[in-house]
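S.K.: coords please:
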Amino acid sequence: MPTTSYSNLPTEVGSPIPTNTPHAISVALPTWQDNVDYEEGRERVVNRMLTGYPRFFINKQIEKLMSICEEKFAKPSESSLLFPSRKVTERCRAYLRRYYESNNPNCFRLAEIIVTPDQSKSLTQVNITLHIIFFPKEAFSVAKSFWQHTGDGISSRLAEYVLNILQTKSNEQYTKNLYKVSTKRASFCKRYSSIQASSSRNLDCEPKGTLFTDITSINDSTFVEQNFYVEERYGRNLPISFAEKAKLELKRRIVSSLKIDEESSIPTERIVKDVTEKEVFLFPSGMSSIFHAHRFLLTAFPPRKSICFGFTYVDTLKILQKFGPGCYFYGNGSSSDIDEIESLLESGEKILALFCEFPSNPLCKSPDLKRLRTLADKYDFPIVIDETIGNFVNVKVFEWTDIMVSSLTKIFSGDRRYYEVLKKVINSEYEDLLWGEDAIFLERNSRTFRERIMKINESAEAICELLRNSPKVKKLYYPKYITPNIYLQYMIVKGGFGGLFSIIFHSDLASQQFFDSLVIAKGPSLGTNFTLACPYTILAHYHELDWASSYGVEPGLIRVSVGLEDKIDLLERFQQSLDAITE
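M.R.: Here you go, the predicted structure:
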């Protein structure tokens, strides 16, 4: 089992977490003020960020590849984004047409660029098709919101893969002709790549030499060389040709986790025993799985509003609000909310589906799945459950849902009423957007997930006991203490309460003092091998603090995701931070 050290904790604002990794999924924001300044776009923070949470921050490798494509093919007034398939770019264009006000409906252009490696030198590399959407620079924030909500942007590893191909070709070209830049028109279109317009009009993309002529400085640094070593030594232990096998193994691992334990006390009337890897679909991010679940439902059934039950992660609600007819939001996730839903359904209102988390992020509330399932069966709507926070090892909720989603980038790094119609739609609409190298890393990192989760369960429960007994803590949100009567009904016999909890202190100043003095990694994301904390409400709801507070998500809330560090050491660090509170 991997161990975690504090010796290389990033202390500089904007540094990747973990340190010196080009594909880090978190970024160091060590103090409370760093997080506030990040949300307010202060230069002292945003100009120093080397990375960020993938859906909120364009990775530097992706940014570099975008700039190359824009230099070659964009108009001076245009920006771009890169996606893994044409269908995704088309959905982005539809989103822009809906949310970006423009008098020119043709101001969004799609293009495809095929990058071809030298197969004579490497039989393990594959051709890559880059799908690009060009749009007015003023529309970037709208396009970026599509990137954030859907989670369907290209992988940073895919960008790195393409840049490495271009770097190789650039080096070869430089060796062949040291002083002359090739401007041969056919060199781009025929030898190295091809571009295809999305409409009958030709794109204004006269090649300025080959696509790779600007890549010469990409890998010219010790930092990148070190990153490459870390990736090769500790991660990329299989070539890209093994991607499909890795994906199959991931699916089988998920299926094995869904099988009901014979010791489980969970009622068996909804057990699904015949689930196979054919019922498992992989997506590039957890949010992507939620987005596509909603999209599949909109395709399978008449378009109706959905229900968002409980205070879910921010983009789940945004997806339901922005894509399709909208949604009803029951943010408290309480029994009285279920009463209101029942009244709504009794009035004759039809809904598309009900989305919820088990337990919720960040308040760790567990919804009454049995009662919701009764309503779903009576009023004919499916239930979608995101069990990322609970995870496969701790809870069994599959029997109560029609679609279950989970984030494989977190800890895990049929007999259904709607089965036939959903399976038909998914088989027709599903695209495998998971980049092969990401699948290889996920498979590798998930081999010991059960052991890791058990250790994390133990440490998190001990830390929560410490915090719960402190008079300085106003409220502690952890499944063991929040709606425990519901959570325990679905907890596996040998499971636990998970590694995520949230804390609220008696004042915002106390929250800041605790957070600033806490000697652990501090940044967005959760479910990592290392303990990670963030001022959740500041990062997720900074521009709607009053609205979030009305559902109990106060501005001073700190969310903690426990990792694999030594339990005693963690307890000492949390006690020291409690002692740092002067109020």
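S.K.: please count neighbours and contacts with C-alpha atoms only from this point.
M.R.: Will do.
S.K.: and Tyr95, how far is that from Trp147?
M.R.: 11 Å (CA to CA, to the nearest Å).
S.K.: who has more neighbours out of these two?
M.R.: Between Tyr95 and Trp147, Trp147 has the larger neighbour count (other CA atoms under 10 Å), namely 24 against 17.
S.K.: ranges for the helices of the stretch 351-500 of the chain?
M.R.: 369-379, 419-429, 436-445, 449-468, 484-490 (DSSP state H, counting those that start in this stretch).
S.K.: deepest of the ones you listed, which one?
M.R.: helix 436-445 (a mean of 22; mean count of other CA atoms under 10 Å).
S.K.: so how far is stretch 155-165 from its chain's centroid?
M.R.: Averaging C-alpha positions (CA atoms, centre = their mean, to the nearest Å) puts stretch 155-165 19 Å from its chain's average.
S.K.: ok, stretch 27-43 next?
M.R.: 20 Å.
S.K.: which residues does it contact?
M.R.: Contact with stretch 27-43 is made by 10-17, 44-46, 49-53, 512, 515-516, 521-524, 535, 538-539, 542, as judged by CA atoms under 8 Å, 6 or more residues apart in numbering.
S.K.: buried subset of those as a ChimeraX selection?
M.R.: Here is the ChimeraX command that selects the buried residues among the contacts of stretch 27-43 (16 or more other CA atoms under 10 Å):
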select :10,11,13,14,15,16,17,45,46,49,50,51,52,53,512,515,516,521,522,523,524,535,538,539,542
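S.K.: for the longest strand along the chain, which helices and strands make contact with it?
M.R.: If you go by DSSP state E, the chain has its longest strand at strand 128-136. Secondary-structure packing of strand 128-136 (3 or more CA pairs under 8 Å, 6 or more residues apart in numbering; DSSP states H and E): strand 78-83, helix 86-99, strand 109-115.
S.K.: what does it contact?
M.R.: 74, 77-86, 89, 92-93, 107-116, 162.
S.K.: to compare against the first, here's the next sequence to fold:
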Amino acid sequence: MSPRDLITSPCWRGVDLGHPLPDHPHAVSVALPRWQDVIAYEEQETSCRQALRTVYPRFGQHPLVAELSQRIAPVGGSAWPFPTDAAARAAEQHCRRQAAGAITERVPFAGLTVLSCDAAASPHAKAFWQHTGLGATSRQAAIALGRDAAPSQDAAMEARTLIRERLAAIHRCDPALISLHPSGMSGLNAALRAIDVLAPARPTLQLGFPYVDVLKQPQVIFHGGELLQTTDLNRISAALDQLNPGAVIVELPSNPLLRCVDLPAIAQLAHQRGIPLIADDTIGTAINLSVLPHVDLLFTSLTKSFAGSGDVMAGSLLISPDSPWHQRLREALQPLADLSDADAIALEQASRDVQQRVPQLDANCLTLAERLEQHPAIRTVMHPKDCTNFQSLMRPGAGFGCLLSFEVRGGDAEAKQVYDNLQISKGPSLGTSFSLACPYTLLAHYDELAWAADCGVPAHLLRVSVGLEDPDDLWQRFVSALEP
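M.R.: Purely as a prediction, here's the structure:
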């Protein structure tokens, strides 16, 4: 049977609960087609969890990874496969810092290292897995289990070279400045480890509403992270003086509000104080934004728009050639794991059309945003076209990215109805060639909804990653869902 075409046959009905998105053994998203499914997922309801045929890889264990883990997990405990012993050792050290009496063991398994944990260590191993993105991927698990053959190392080396060259052409920099990682969060992990060499044991300062793990990783895994949600440069200046962070972290743009900070001004404030700036351009993309003159380290989830396929985990980290710490950062950079051979080959193949695909995703998203703004049922649309700070960073002829968020006028009740009736695939992730919607706040901040609402991110907010569907056809799906 051929894979399901999610552009023409999306997973949007209740019967689609748990379907992989895309219809592929290594899919990184899963269908949560109804509002009640999202709630059941967050509440850990057994019937919902049993229906899931996959899971977003950092938020749980892919079925192949889980099968491998079950072979090693102790009674009452858990097991966590990592691609290298260095990554497993870092996870073990984190568990022991958080739970002094915990029992852990590193177990070699078919080229991987599995961290075996007792009940005391397990929640901390899970947190390390989620926040750092350093866990073994489904392709690595398939090879370790003997389901797939290991690819040629020469082919993998060639794939990595092509990926770096492709990224370098987009960023307009030397490929040697780019390192490849198992995920976007592991790219951030490598950046934070390098910062810790330059400025040991110092917290970070993040500006703007955060993607959950960009904030949680420095808070939980490193030396703390403060969050400041203001555009007032005087307040930011005062916070830098008071905290003296090891680095400032920004997202370009933020998720899901899709706003940018004043990057040149922030960079100037940080650099005047000898503080490096780390940026995440996953949503804006380097195809659209020119940021290297202002940032010191730039990490990206290549899982998203760069791959576009939704079936490979990968990330990159770029050391800006303009950074005053350029050489010191290169010397300090010691990643705990590299992008695996199998994932590198898959990523190289998926990203061959990135220069043509991303502008089309951007154009389709802009069309949908403009149409939604004119619909009487819509209260507000969030899209980077309305952010002057984003516009100031755009390359000539660039787009605004593939992501938008919106609120309906009827609040929670109407948002549920719109979500349930919307005939596009529904689940986490973004940047895929097929459109993908989710009630973002429920998925990312279920245990802190009041805090998110205070930050201007209500529970009924809907986020949409726009795909390659015909814009008129896609609009009709939204019109139908928005009917009272």
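S.K.: Leu64 of the second structure contacts Ala141, doesn't it?
M.R.: Yes - counting by CA atoms under 8 Å, Ala141 is a contact partner of Leu64 of the second structure at 5.8 Å.
S.K.: give me the more crowded residue out of these two.
M.R.: Ala141 (27 against 21).
S.K.: map that one across to the first structure for me.
M.R.: Alignment note (TM-score structural alignment): Ala141 of the second structure maps to Ala159 of the first structure.
S.K.: and its match, how far from Lys247 of the first structure?
M.R.: Distance from Ala159 of the first structure to Lys247 of the first structure, by CA to CA: 20 Å.
S.K.: can you map out the helices along the stretch 1-150 of the second structure?
M.R.: Using DSSP H, counting those that start in this stretch, helices in the stretch 1-150 of the second structure cover 35-42, 46-51, 63-70, 85-98, 122-132, 138-144.
S.K.: hmm, back to that, turn the helices of the stretch 351-500 of the first structure into CSV, columns for distance to Leu282 of the first structure.
M.R.: What follows is these, written out as CSV (distance: least, CA to CA, whole Å):
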stretch, distance to Leu282 of the first structure
helix 369-379, 25
helix 419-429, 12
helix 436-445, 9
helix 449-468, 18
helix 484-490, 25
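S.K.: looking at those, which is closest to Tyr330 of the first structure?
M.R.: Closest approach to Tyr330 of the first structure among the helices of the stretch 351-500 of the first structure (CA to CA): helix 369-379, 12.8 Å.
S.K.: in the second structure, what stretch matches the closest one?
M.R.: Alignment of helix 369-379 of the first structure against the second structure: residues 263-273, by TM-score structural alignment.
S.K.: now do the contacts for the aligned residue in the second structure for Cys464 of the first structure.
M.R.: Here Cys464 of the first structure is matched to Ala369 in the second structure, going by TM-score structural alignment. Counting by CA under 8 Å, 6+ apart, Ala369 of the second structure touches 381, 383, 404.
S.K.: could you do Ser429 of the second structure as well?
M.R.: With CA under 8 Å, 6+ apart, Ser429 of the second structure has these contacts: 28-29, 56, 304, 436.
S.K.: which contacts among these does the first structure share?
M.R.: Counting by both residues aligned by TM-score structural alignment, their matches' CA atoms under 8 Å, the first structure reproduces these contacts from the contacts of Ser429 of the second structure: 28-29, 56, 436.
S.K.: out of the helices of the stretch 351-500 of the first structure, which comes closest to Thr582 of the first structure?
M.R.: helix 449-468 (16.0 Å).
S.K.: look up how far Arg330 of the second structure lies from Leu257 of the second structure.
M.R.: From Leu257 of the second structure to Arg330 of the second structure the distance is 33 Å (CA to CA).
S.K.: that older thread, quick one, which of the helices of the stretch 1-150 of the second structure is nearest to Gln219 of the second structure?
M.R.: Gln219 of the second structure lies closest to helix 122-132 among these, at 9.8 Å (CA to CA).
S.K.: need the residues that contact that closest one.
M.R.: 58-60, 77-80, 91-92, 94-95, 98, 117, 135, 185-186, 188-189, 213-214, 216-217, 221.
S.K.: narrow those to just the buried residues.
M.R.: For these, buried by 16+ other CA under 10 Å: 58, 77-80, 91-92, 94-95, 98, 117, 135, 185-186, 188-189, 213-214, 216-217, 221.
S.K.: roughly how far does the aligned partner of Val38 of the second structure in the first structure sit from Gln576 of the first structure?
M.R.: Aligned counterpart of Val38 of the second structure in the first structure: Asn35 (TM-score structural alignment). When distance is defined by CA to CA, Asn35 of the first structure is 22 Å away from Gln576 of the first structure.
S.K.: who has more neighbours, these two?
M.R.: Per other CA under 10 Å, whichever of Asn35 of the first structure and Gln576 has more neighbours is Asn35, with 25 against 15.
S.K.: which residues does Pro256 of the second structure contact?
M.R.: Counting by CA under 8 Å, 6+ apart, Pro256 of the second structure makes contact with 211, 404-405, 440, 457, 463.
S.K.: go again using 7 Å as the cut-off
M.R.: 405, 463 (CA atoms under 7 Å, 6 or more residues apart in numbering).
S.K.: try Ala51 of the second structure
M.R.: 17-18.
S.K.: between the helices of the stretch 351-500 of the first structure, which one is nearest to Thr222 of the first structure?
M.R.: So among the helices of the stretch 351-500 of the first structure, helix 436-445 is nearest, using CA to CA, at 23.1 Å.
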